[in-house]
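> show me the folded form of this:
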Amino acid sequence: MFEVEMKGRSFSLNLMHEEQSTFLAKESTIMLWHKRLGNYHHQGIVKMKSKSMAIDLPEFDARIMTCKACQFGKQNRKSFPKTAWRATCKLQLIHTDISGTQRTLSLVGNRYYASFIDDFTRMCWIFFLKFKSEIAGAFWKFKIMVENQSGNHIQILRYDNGKEYTSENFNAFYEEVGIEHQLTATYSPQQNGVCERRNKYILEMTRCMLHGKNLPKKFYAEAAHTAIFLQNRLATKAVKDQTPYEAWYGRKPSLHFLKIFGYLCFTHVPQIKRDKLDKKPLPRVFIGYSNVAKAYKIFLPHNGKIIISRDVHFIEDEEWN
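Here you go, the predicted structure:
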């Protein structure tokens, strides 16, 4: 440090000047121990001293020093504020996302799934895709279905910056139908937290159902579809004193027909497809609920096909599993 005289409203340091004054710089005690303790935070060091949690600690300065090493090693992103705005009617805001690539293909060869969540009711729909480029067709089917059911029109679609959502065809579609699209900031999936949390919920329930009955991973699509079917009929904090199903349809869901995913069952074989001495029912595996009929989705182990049937007898005894 130097003593410099003011000249012309400025301080000009002349290093060639003969008379210079130097001062010894002494490092702060708190900064010294901060470094000795592996860049341990200031409040923690002060607490250890005040509570006598260690011996041979000196008295520390009250002021907090800025450490460059901590800026490089500890800096975190700013927290994402919880949005207070919620949709006030059906389809005012739709959250959507495509799940990551599944290493194992589903029974029909799908590798991805797209979820659509209505912000007002938190009703969720799921579509399975072989390629991410199929999202435009899935969204068109979803749009027609929900607008016919609710009588409202989709106003805002919120999604991440995935190329499948930002293509020229998709942008032209938004403009044509008058949908406002909201994108999250790059590397900020938290801004689409509704979908991120739902994807976590779907995968957790899917894993539980698959491993609960030791089913192979190729049944993940059926398990995920069943997870959405159930979640729409379960309570959620986002909708007060209602299930998403009731908030969307206006009536309470019935749960009497629910069965455990992966349970053994027997389905009736029509007489025309069997001999007089053949077994009337055959053992099958329950893998979900039909969206188009009041019936169950049944897997046929002998040929790997899926059928929709209402004539099902369930064996819910553990000795059969």
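
> please count neighbours and contacts with C-alpha atoms only from this point.
Noted.

> which SSE is I117 in?
When elements are assigned from DSSP states H and E, I117 belongs to strand 112-118.

> distance from that strand to the middle of the chain?
Its chain's C-alpha centre and that of strand 112-118 lie 10 Å apart, by C-alpha atoms, centre = their mean, to the nearest Å.

> show me what the next helix or strand along the chain from it is packed up against.
As assigned by DSSP H and E, the chain's next helix or strand after strand 112-118 is strand 124-129. For strand 124-129, the packing partners by 3 or more C-alpha pairs under 8 Å, 6 or more residues apart in numbering; DSSP states H and E come out as strand 112-118, helix 220-231.

> who's in contact with R86?
By C-alpha atoms under 8 Å, 6 or more residues apart in numbering, the residues touching R86 are 119-120.

> pull up the gap between it and H95, please.
Computed as C-alpha to C-alpha, to the nearest Å, the R86 to H95 distance reads 12 Å.

> which residues are in contact with each of these two?
Listed as contacting both R86 and H95 by C-alpha under 8 Å, 6+ apart are D119.

> one more sequence to fold, the one below, so I can look at both together:
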Amino acid sequence: MGAVTSKMNNSKLLLWHMRFAHQNIEAMRKMVEREMVKGMDALTVADFEKPFHCLACQRAKQRRKAYKRQQGKRKKECFARLMSDISPVGVWTPGGNFYFQLIQDEASRFKWCYLLKTKGEADENVMTLILQLEKDHVIKMFSSDQGREFINKTLEAFLLEHGIELLTTNAYTPEENCLVEKLNGTLMNKVRAILEAAQLPFCLWGEVLGYVVEVDNMSATKALNGITPFEKIWGTKPVVRDLHVCGSVVFHHIPKQKRRNKLEMRANPGIFLGYAKRKTH
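The predicted model follows:
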């Protein structure tokens, strides 16, 4: 916890900054000013006037190169265009995952994250998600870079059957797929900040990334003008009052059947790494 504290910090802002996976302070200010979420009443606009500095963010985040603006207009209809990107991390998770895949809806900025053992698992995730979304929405386009994980006959046939256009971009010009490419860097900045702040081993990046994606969907984004991706999709403000800090100490109950006598401890300590997965995540 020492990596994030400073004599200048007020405890309320620091706590919510950490709960929201080291979110940008200006984005958090907008969430409070515009009441974009429920359960964040402990913070006021005045809290943002005090000096604030997060050492974990300073170590974990650095300026990214500028992305060129995409030519043309963005899709405004939710799920009309899905965008995907795959990235290696360089460290294996306990479950044997080495990559992660992001799929983002262009209009709502809502995103899904999948951990991958191999890149070959990616197209199955795309097809499964599309089948779920198609029940209530019309998907018109799917875009990715030109990696072999997406340029294959199985996925091409699936998209053709479902009337979805496959748009590939040049792998050496990420600005063509800039939304999800930039998202990749933004989320990993937050993952590094959490690992640094909580002093967690790098192998837990997968669990931390799942937490980051969860709270990012409930956070402010410039593109949506006062609402979160969660509200854009579900039509209601997210409730955040019960958010916990990723990497904080928790205690889990030991069932009576596993306690040998009345002196045995009733709980064991653990580390909070995220929430149970929802069906759409």
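
> ranges for the helices of structure 2?
Applying DSSP state H to structure 2 gives helices spanning 11-19, 25-33, 55-60, 122-133, 153-161, 178-198, 205-216, 229-234.

> turn those helices into a markdown table, columns for distance to I254 of structure 2.
Output for these, formatted as a markdown table (distance: least, C-alpha to C-alpha, whole Å):
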| stretch | distance to I254 of structure 2 |
| --- | --- |
| helix 11-19 | 27 |
| helix 25-33 | 37 |
| helix 55-60 | 34 |
| helix 122-133 | 36 |
| helix 153-161 | 46 |
| helix 178-198 | 25 |
| helix 205-216 | 23 |
| helix 229-234 | 35 |
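
> winner for burial among those?
Burial of those is given as mean neighbour count (mean count of other C-alpha atoms under 10 Å); helix 205-216 ranks first at a mean of 23.

> that one maps to which residues in structure 1?
Using TM-score structural alignment, the residues of structure 1 aligned to helix 205-216 of structure 2 are 220-231.

> chain center to the matching stretch: distance?
15 Å.

> distance from it to structure 2 after superposition?
Following the fit onto structure 2, the mean deviation recorded for stretch 220-231 of structure 1 is 0.7 Å by mean C-alpha distance after the TM-score superposition for structure 1.

> what separation do you get for the residue lying closest to I103 of structure 2 once chain neighbours are set aside and R192 of structure 2?
Closest residue to I103 of structure 2 apart from its sequence neighbours, by C-alpha to C-alpha, 6 or more residues apart in numbering: S84 at 4.3 Å. According to C-alpha to C-alpha, S84 of structure 2 and R192 of structure 2 sit 22 Å apart.

> what's the answer for I233 of structure 2, then?
Taking C-alpha to C-alpha, one finds I233 of structure 2 at 28 Å from R192 of structure 2.

> could you do P255 of structure 2 as well?
Counting by C-alpha to C-alpha, the gap from P255 of structure 2 to R192 of structure 2 is 35 Å.

> again with V180 of structure 2
Distance from V180 of structure 2 to R192 of structure 2, counting by C-alpha to C-alpha: 18 Å.

> how about A171 of structure 2?
25 Å.

> in structure 2, what residue corresponds to D118 of structure 1?
In structure 2, the residue paired with D118 of structure 1 is D105, using TM-score structural alignment.

> quick one, which of the helices and strands packed on strand 124-129 of structure 1 is nearest to Q190 of structure 1?
Among these, strand 112-118 comes nearest to Q190 of structure 1, with 15.6 Å by C-alpha to C-alpha.

> pull the residues that contact that closest one.
Under the contact criterion C-alpha under 8 Å, 6+ apart, strand 112-118 of structure 1 has outside partners 90-102, 123-132, 135, 195.

> and if we set it to 6 Å?
Residues outside strand 112-118 of structure 1 that contact it (C-alpha atoms under 6 Å, 6 or more residues apart in numbering) are 91, 94-99, 101, 123-129.

> can you tell me which residues contact the aligned residue in structure 2 for V194 of structure 1?
Here V194 of structure 1 is matched to L179 in structure 2, going by TM-score structural alignment. Not one residue lies near L179 of structure 2 by C-alpha under 6 Å, 6+ apart.

> same check, this time on F299 of structure 1
When contacts are counted by C-alpha under 6 Å, 6+ apart, F299 of structure 1 touches 284-285, 305-306.

> from those, pick the one nearest E175 of structure 1.
For these, the nearest to E175 of structure 1 is I306 (39.5 Å; C-alpha to C-alpha).

> now the closest one: how far from Q242 of structure 1?
Counting by C-alpha to C-alpha, the gap from I306 of structure 1 to Q242 of structure 1 is 33 Å.
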